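Chemist: Need a 3D model of the following:
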Amino acid sequence: MLHIRLSTALLLATSCALWTAVSMEMVTTCDNGDNVQRLSCDLGVIAVQKALYGREDKVTCSAGKPPQQLANTECAQAGTVDALKTRCNGKKVCEINTDFVRTSDPCYGIFKYLQTKYTCFPANHVVACEGSSAHLYCDEGQVITVYGADYGRRDQTTCSYKRPEAQILNVDCSNPTNIVATRCNGKNSCTVEASNSVFTDPCGGTYKYLEVAYVCESKTGSSETMLHIRLSTALLLATSCVLWTAVSMEMVTTCDNDDNVQRLSCDVGVIAVQTALYGRADEVTCSEEIPPQQLANTACAQEGTVDALKTRCNGKKVCEINTDFIRTSDPCDGIFKYLQTKYTCFPANHVVACEGSSAHLYCDKGQVITVYGADYGRRDQTTCSYKRPESKILNVDCSNPTNIVATRCDGKNSCTVEASNSVFTDPCGGTYKYLEVAYVCDYRM
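Modeler: This next block holds a predicted model:
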């Protein structure tokens, strides 16, 4: 199995992933209507390096376009990289659409695209909901350097628990601020209240949050050194060790009560389901207030459960299902059952490309791609949702595992796959979809 075929070299290389976290990521989004571009960092925060809105070759986003719309390959709108840096730097996830950068037309009659190159580096990342305080602190002998801060709201999920819907609807409320840097840079610790009185109110009636990215550096560090390579040895070593512990076993047990939800998730790496049971293996699990006769059969297991979980969840960062998903038959009539899943998280590369964008997979020289899992569809209402109509993100039961990415990319050093219905067919008409891919890089044998 792929998840246990990780070479020692791969484990060593990945455990030091944060030393190589400054490798370049690239996202390309064709300018079709309101296509969404998504930048994300599993580890660290976004640091935009380059961004192009225009055209610099005749191949990118060229499918179905007449030659005259591809002719100008020296087309670039000024200010694009600054706009992306202001919007996205210091965040874990950043979504925009081409409307955000299409402030003018740099080459009339040419079909354009947005292409962004960025790195992820291991800054500390703090979110404080409105009415709370962000606490920034470093080890003794180190001081804070704020990379980016933003007060407002960019999604409907952060700081949303039991908030009225009207207070979380406005996700176009992003207000970059230098107040945190002014208050905290050069200090060993610092507390900043997430409030309108500190930052003013960028969107009245919306419940907001403060998002901060910062690093800790030695007081003797050179101020001229680039931020993303001024990371302390302690931070790098501590964070790189996360990947060594990422293969420990996790277990989730969900009692089969109506439509209870089971959630698997990985902060680092992607899900790799090891075992799964729908049935009963003992008399204790999920036994509260259940009569003894419904606990008697402890050799009850529905066939195919682990395969169903692997198909649904492997290669994803988060996977939610309920017991209806696997309750396709009754393996033991009259017995109260549960779903118990054991899984690991391992440090695969994880890429999400919104419909109309392309997923770029690549490895270092001498290494080749092995795709662990790929899925085209929609499983939540937040991914690739920026300014999309509500009707196009409502269907979250649109999950279509595919081997197309593996067929195209396995064994190659780099590979680009377009997230489109023409490549994968349309698993749910009228829904705006995305491609999610997990892959590893291994040395050629």
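Chemist: C-alpha only now, for contacts and for neighbours.
Modeler: Noted.
Chemist: Can you tell me how far residue 253 is from residue 326?
Modeler: 14 Å (Cα to Cα, to the nearest Å).
Chemist: Please apply the same query to residue 87.
Modeler: Using Cα to Cα, we find residue 87 at a distance of 41 Å from residue 326.
Chemist: and the residue nearest to residue 255 when sequence neighbours are not counted, how many neighbours?
Modeler: Spatial nearest neighbour of residue 255, excluding adjacent residues (Cα to Cα, 6 or more residues apart in numbering): residue 338 at 4.4 Å. Burial measure for residue 338: 22 neighbouring residues, criterion other Cα atoms under 10 Å.
Chemist: want to put them side by side, so please do this one too:
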Amino acid sequence: MQNCSIVVGNAAFTEPCLGTYKYLNVSYECILPPSAPTTNLVTCESETARLSCDQGNINVLSANYGRTNSSTCSTGKPANQLSNVQCRQSTSLSVLTTLCNGQQSCSIVVGNVAFTEPCPGTYKYLNVSYECITPPPPSAPSTNLFTCESQTAPLSCAQGTINVLSANYGRTDQTTCSTGKPANQLSNVQCTQSTSLSVLTTQCDEKPDCSISVNNAVFGDPCVGTYKYLNVSYTCVPTIIICQDKGSTITCEGNRKLNIHFANYGRRDAVTCPHSRASAMSSTCTSSQTRNLQLRCNGKRRCVLNASNSQFHDQCPHIHKYLEVSYSCD
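Modeler: Got it, this is the predicted structure:
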């Protein structure tokens, strides 16, 4: 946020030391958002303009087919074909956005056929500026998992990271995990443990997989004498990868806003973002950027990301790194 106010008291922070008059000591910095990584492409008339993204999809920002100076695309051309520097085709942007937006690569022959003639007798060129945008992740279906007391609950994501939605350790019906149990251990169906969600989010959120023992030692005993189970609902949040020294923009459609779940700048495997020098992929290193990107991106419709040492602390100077980000549009 650009500014923030909070009332310093037990209501906001809870009571850490009863009877003591307390104060809040906070250290903060102001982070300037990086400039968007844009590509500016100039293509002379009768040639082919090729727009492409290494990562993400094309989003055209501006375009003009015409001439706004006498030097661009001027080699070998007579002066009378270069003198009109007020030549603009107002439909240039709509032509490019219709053809190229949302594509990973796009080609167009620069000429009157594609754009129509804005100034007869002038030798023209196409000047287009575009960025590469990572499309919003699809809404992830939720998984509902029941695990009986004394067993282990396995949460896992084939792709992305875990985001726990709800959890309860206790009993809310007589049938779940009831096989072989006496009636007196199944009769209490109002058994809930309020701290179940915080236990799961602390241990499992932002991880690709997680195992948790379902027992009183982990969750506490909410109802002595009742045979309990864990009911947890979670989604797998998609993860995007941006290789070192590359950039992209994450966006949300409509009124939906970004919510960063996990971010790391480093290397967690020897496969992602390959490098010609094997030693640059030989080690793993992690540098959590979750809080950094939450402050920078949460609540916005779009956020520019640059995977570079100038943006994030370099924990491993000799390793070719990548930015790993899990996010949703809420």
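Chemist: Can you calculate the TM-score here?
Modeler: Scored against TM-score structural alignment, normalised by the length of the second structure, the superposed chains reach a TM-score of 0.41; 196 aligned residues with a Cα RMSD of 5.5 Å.
Chemist: returning to that earlier point: so the residue nearest to residue 255 of the first structure is in contact with residue 253, correct?
Modeler: Yes: with contact defined as Cα atoms under 8 Å, residue 338 of the first structure reaches residue 253; the gap is 6.9 Å.
Chemist: overlap in contacts of the two?
Modeler: The overlap between the contact sets of residue 338 of the first structure and residue 253 (Cα atoms under 8 Å, 6 or more residues apart in numbering) is empty.
Chemist: okay, and the common contacts of residue 253 and residue 326 of the first structure?
Modeler: By Cα under 8 Å, 6+ apart, no residue touches both residue 253 of the first structure and residue 326.
Chemist: any chance you could map the strands in the stretch 101-250 of the second structure?
Modeler: Using DSSP state E, counting those that start in this stretch, the strands found in the stretch 101-250 of the second structure span residues 105-109, 125-134, 142-148, 152-156, 161-170, 209-213, 229-237, 239-243, 247-251.
Chemist: Tell me which of those sits nearest to residue 61 of the second structure.
Modeler: strand 125-134 (5.1 Å; Cα to Cα).
Chemist: counting contacts, what elements does the closest one pack onto?
Modeler: strand 38-44, strand 57-66, strand 247-251 (3 or more Cα pairs under 8 Å, 6 or more residues apart in numbering; DSSP states H and E).
Chemist: Any idea which of those strands gets closest to residue 143 of the second structure?
Modeler: Comparison of those against residue 143 of the second structure by Cα to Cα identifies strand 247-251 as nearest, at 25.4 Å.
Chemist: Buried residues in that closest one, which are they?
Modeler: By 16 or more other Cα atoms under 10 Å, the buried positions in strand 247-251 of the second structure come out as 247, 248, 249, 250, 251.
Chemist: would you turn the residues you listed into TSV with distance to residue 41 of the second structure?
Modeler: Output for these, formatted as TSV (distance: Cα to Cα, whole Å):
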residue	distance to residue 41 of the second structure
247	17
248	18
249	19
250	22
251	23
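Chemist: Out of those residues, flag the one nearest to residue 161 of the second structure.
Modeler: Within those, distances to residue 161 of the second structure taken as Cα to Cα reach their minimum at residue 250, with 17.3 Å.
Chemist: surely that closest one meets residue 303?
Modeler: Yes: the criterion here is Cα under 8 Å, and residue 250 of the second structure meets it with residue 303 at 5.4 Å.
Chemist: quick one: the closest residue to residue 218 of the first structure other than its chain neighbours and residue 189 of the first structure, what's the gap?
Modeler: Leaving out its chain neighbours, the residue that sits closest to residue 218 of the first structure by Cα to Cα, 6+ apart is residue 142, at 4.5 Å. Residue 142 of the first structure sits 9 Å away from residue 189 of the first structure, going by Cα to Cα.
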